[in-house]
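Engineer: With the sequence up front, the predicted model follows.
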Amino acid sequence: MRRDARVSPTLASATPEEAAAGWTARLDKGPLSASEQQALQNWLDQDRRHKGAFLRAKAIWQASGRLSALHGPAAPPIAHTTPLPPLPRRRFFAAAATTALLLAAPKPQGKANSLYVTANGVSAPLHTAFGTITLDCYSQLKMGLESSRLVAGRCCVLGRTGMIVKAGNLIFAPQGRLLLSCSPTQVTATSISGSVRLRRHHSNEWWTLNAGSQISLTGNLPPEVRSLLPEEMATQNAWSLGLLEARDESISSIVGTFNRYNQRQLHVSADFANRKLTGVFNLNQPEVFAMAAQTILGARLTQTPQTLLLY
């Protein structure tokens, strides 16, 4: 009995939501032992908030499972050639969403296999002789035999020796995982793992960007380099894994991101627009997010084939 108590999800330092998540995950593995059942009942009887947290956690777990069944088996994950830093632990209600990517095939335009364009979806990996490039939604990539150029938007590069990627006035030679974004006025590169060498066009001066560092270049101004916290890296890397990572973010902001990636649009009333959530959600499953917001925030949810309304 002491052994069961020691591994019980209801640690003294856990919040009601964290403890409820632990119990829900434990129940999913199989029946409770007699001592575990008694520990759960004791925890539920301690505080009426515990019962509410437990019911919410079970509802979200079950909702996620039903949606997975409705949508069929998950898409196969992308094989990464370099190890990825694990995402920080989050409360269960957000982590319960499946993390499979819904891969969109980018459309080649212009010359064959030269310019790739994405709409509202993350692309499948584009294979080169020296690695892969994955495009974010609403992005453009020009691919050649010797190098590739990010024309607009964002991409994730998994490169090895020989990979060359250009963006704006910068040339990159990544050996590892690199996030790259490009706008008419700025280029930003973040090294997630491994390292990347880079230089300006028409310059022989190379810089090295190690994992956890980010460089931004605006016009002809000196580059800005900074180190990222692990949480920042996870947030910036999330889209390339098919995830949305929110950290005390408003519902309206989260909804805006979902709507960039999905044809089925989310709408939220003014009463809930400024409410905040923290968690990790699947970019391609606005339904799961809407059910989580409904359960956690007490919102009402109205659905049509094209829209999801939280109010």
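Structural biologist: Structure received. Numbering: from 1, shown residues only.
Engineer: contacts, neighbours, all on C-alpha from now
Structural biologist: Fine.
Engineer: For residue 276, see how far away residue 46 is.
Structural biologist: 28 Å (C-alpha to C-alpha, to the nearest Å).
Engineer: Find the centremost residue of this protein, please.
Structural biologist: Centroid-nearest residue in the chain: residue 243, 2.3 Å away (criterion: C-alpha atoms, centre = their mean).
Engineer: Can you list the buried residues in stretch 245-260?
Structural biologist: Across stretch 245-260, burial judged by 16 or more other C-alpha atoms under 10 Å covers 245-246, 250-252, 254-255, 258-260.
Engineer: Using TSV, lay out these together with distance to residue 183 and secondary structure.
Structural biologist: Converted to TSV, the buried residues of stretch 245-260 look like this (distance: C-alpha to C-alpha, whole Å; DSSP: H, G, I helix; E, B strand; the rest coil):
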residue	distance to residue 183	secondary structure
245	23	strand
246	23	strand
250	25	strand
251	26	helix
252	24	helix
254	22	helix
255	23	helix
258	21	helix
259	21	helix
260	17	helix
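Engineer: Included below, for side-by-side comparison, is a second structure:
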Amino acid sequence: MAERDTSRDIDQAASDWTARLDRGPLTSGEEDALQAWLGGDPRARGALLRARALSMFSESAQALGDDFDPAAFEEPGPPRSRRLSRRQALAWTGGAAAAASLVALGVGMPAAGAVISTERGEIRLAPLKDGSTVLLNTETRIRVKYSAGERLVTLLKGEAYFSVARDETRPFIVEVDGRRLSTAQAGFRVRKLGGDPVDVLVNQGQVEVAPLKLAAPADPVALTANTRLVLSDPIGGRSVAERPQAVGPEAVTRELAWREGKLAFEGETLKQAADTFARYSDTRIQVRDPDLAREPVTGLFAANDPVGFSRAIARVFDARLEQKGEEVVLTRDPSRATGSH
């Protein structure tokens, strides 16, 4: 019986195939060999997706060049409030981490009661007057109102990461859907998307979660580093029992990859991945084959490059890609679906 390849063997083969694909089109013999390799081990498809995603990530970083200087993009004269256009935001959030930091250059200090928002595909860093910062993900809207007694931010919609400067006398509070998230110092993400439950992820410090109004006294739920809490809807003005869940460091990194303009997947279906890309771009990924839509996706991808993502998917899952304006259509011949090799 042949010895089963190790994960390292699979990853090395995926890297080799990625390098070969980057050199140009495959011959018919090479294409057959690639499809045979992809169908021979269930780990192969995920490994090739990861390798292709890493290759695209490296290319986007290299595109900035060794001489890239963010200061060159600053306008002369005194600093002033300036928003990035959608085109600029889409271009920069898809680059390396250094490019993502450019967004902070054009954001002025918000006044008390100010509303700060982002458009689709835009990531915006808002410095607050106490030294805290809020990083707003795509299509996010917050309201900031500071007073002598508290630092208050209301998340109206979207997703935001809060880096809270320490102040033991004036708590930092995020209000969202009838809850108050309070801390003296922490780093945490809050997500409110459509009809989905509010999702809180803490990766530094401690955050206490309590309902805004209670018919009866209740202890707040304490979230420590590397924990998350999915908020339930209060019933009759009373809080519903909620239990924080421990989250591993790798999962935290994936959840927060958007801060660098990236999307990280670890087994989500292609349909779920396509829906996620739709939050960041006007280009829509349509998956016409139901079996293809259920294929698991693994890898790190540029949030503003649904076409590049679709090309990688088409290659790995032997699918056909057709681009029609702002729509990318993925289809697959049923005879070549997974398991038919």
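Structural biologist: Arrived safely, thanks for sending. Worth saying up front: this structure is predicted, and the values here are computed from it rather than measured.
Engineer: Could you name the helices and strands sitting against the lengthiest strand in structure 1?
Structural biologist: Longest strand in structure 1 by number of residues (criterion: DSSP state E): strand 186-200. Other helices and strands packing on strand 186-200 of structure 1, by 3 or more C-alpha pairs under 8 Å, 6 or more residues apart in numbering; DSSP states H and E, are strand 170-182, strand 207-210, strand 213-218.
Engineer: Out of those strands, which is closest to residue 266 of structure 1?
Structural biologist: strand 170-182 (25.8 Å; C-alpha to C-alpha).
Engineer: angle of the closest one against strand 186-200?
Structural biologist: Relative orientation of strand 170-182 of structure 1 and strand 186-200, computed by axes from the mean of the first three to the mean of the last three C-alpha atoms, to 10 degrees: 170 degrees.
Engineer: and residue 12 of structure 2, how many residues sit next to it?
Structural biologist: 15 (other C-alpha atoms under 10 Å).
Engineer: Could you do residue 185 of structure 1 as well?
Structural biologist: 10.
Engineer: If you count neighbours, what's buried in the longest strand of structure 1?
Structural biologist: Going by neighbour count (16+ other C-alpha under 10 Å), the buried part of strand 186-200 of structure 1 is 187-196, 198-200.
Engineer: So which residues make contact with that strand?
Structural biologist: With C-alpha atoms under 8 Å, 6 or more residues apart in numbering as the test, strand 186-200 of structure 1 has contacts from 82-85, 167-182, 205-219, 233, 237.
Engineer: swap in stretch 303-311 of structure 1?
Structural biologist: Against stretch 303-311 of structure 1 from outside (C-alpha under 8 Å, 6+ apart): 263-272, 287, 290, 294, 299-302.
Engineer: hmm, try it at 6 Å
Structural biologist: 264-269, 299-302 (C-alpha atoms under 6 Å, 6 or more residues apart in numbering).
Engineer: Now do the lengthiest strand in structure 2 against strand 186-192, angle only.
Structural biologist: The longest strand of structure 2 (DSSP E) is strand 151-163. Angle, strand 151-163 of structure 2 to strand 186-192, by the same axes, to 10 degrees: 100 degrees.
Engineer: Check which element follows strand 151-163 of structure 2 along the chain.
Structural biologist: strand 172-176 (DSSP states H and E).
Engineer: In terms of secondary structure, what does that next one contact?
Structural biologist: strand 151-163, strand 179-183 (3 or more C-alpha pairs under 6 Å, 6 or more residues apart in numbering; DSSP states H and E).
Engineer: So which residues of structure 1 form helices?
Structural biologist: Counting by DSSP state H, one finds helices in structure 1 at the ranges 2-6, 16-29, 34-46, 48-71, 92-95, 230-237, 251-261, 270-273, 286-297.
Engineer: mind putting the ones you listed in CSV, distance to residue 118 of structure 1 included?
Structural biologist: Converted to CSV, the helices of structure 1 look like this (distance: least, C-alpha to C-alpha, whole Å):
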stretch, distance to residue 118 of structure 1
helix 2-6, 51
helix 16-29, 37
helix 34-46, 49
helix 48-71, 23
helix 92-95, 27
helix 230-237, 18
helix 251-261, 11
helix 270-273, 29
helix 286-297, 19
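Engineer: Which of the ones you listed sits closest to residue 101 of structure 1?
Structural biologist: Nearest to residue 101 of structure 1, of all those, is helix 251-261, at 11.6 Å by C-alpha to C-alpha.
Engineer: one step back: which two in the buried residues of strand 186-200 of structure 1 are spaced the farthest apart?
Structural biologist: 193 and 200 (21.8 Å).
Engineer: Run through who's touching stretch 112-128 of structure 2.
Structural biologist: In contact with stretch 112-128 of structure 2 (C-alpha under 6 Å, 6+ apart) are residues 89-90, 103-104, 107, 109, 133-146, 280-281.
Engineer: Of residue 46 and residue 276 of structure 1, which one has the most company?
Structural biologist: residue 276 (17 against 10).
Engineer: who wins for most neighbours among the contacts of stretch 303-311 of structure 1?
Structural biologist: Neighbour counts for these peak at residue 266, which has 23 neighbours (criterion: other C-alpha under 10 Å).
Engineer: got a list of what that residue touches?
Structural biologist: 255, 307-308.
Engineer: ok, 8 Å please
Structural biologist: By C-alpha under 8 Å, 6+ apart, residue 266 of structure 1 lies in contact with 255-256, 258-259, 286, 307-310.
Engineer: same check, this time on residue 261 of structure 1
Structural biologist: So residue 261 of structure 1 contacts 120-122, 137, 283-284 (C-alpha under 8 Å, 6+ apart).
Engineer: repeat that for 6 Å
Structural biologist: With contact taken as C-alpha under 6 Å, 6+ apart, residue 261 of structure 1 is in contact with 120-121.
Engineer: Could you find the counterpart of it in structure 2?
Structural biologist: The alignment partner of residue 261 of structure 1 in structure 2, by TM-score structural alignment, is residue 280.
Engineer: can you tell me which two in the contacts of stretch 303-311 of structure 1 are farthest apart?
Structural biologist: 264 and 299 (18.8 Å).
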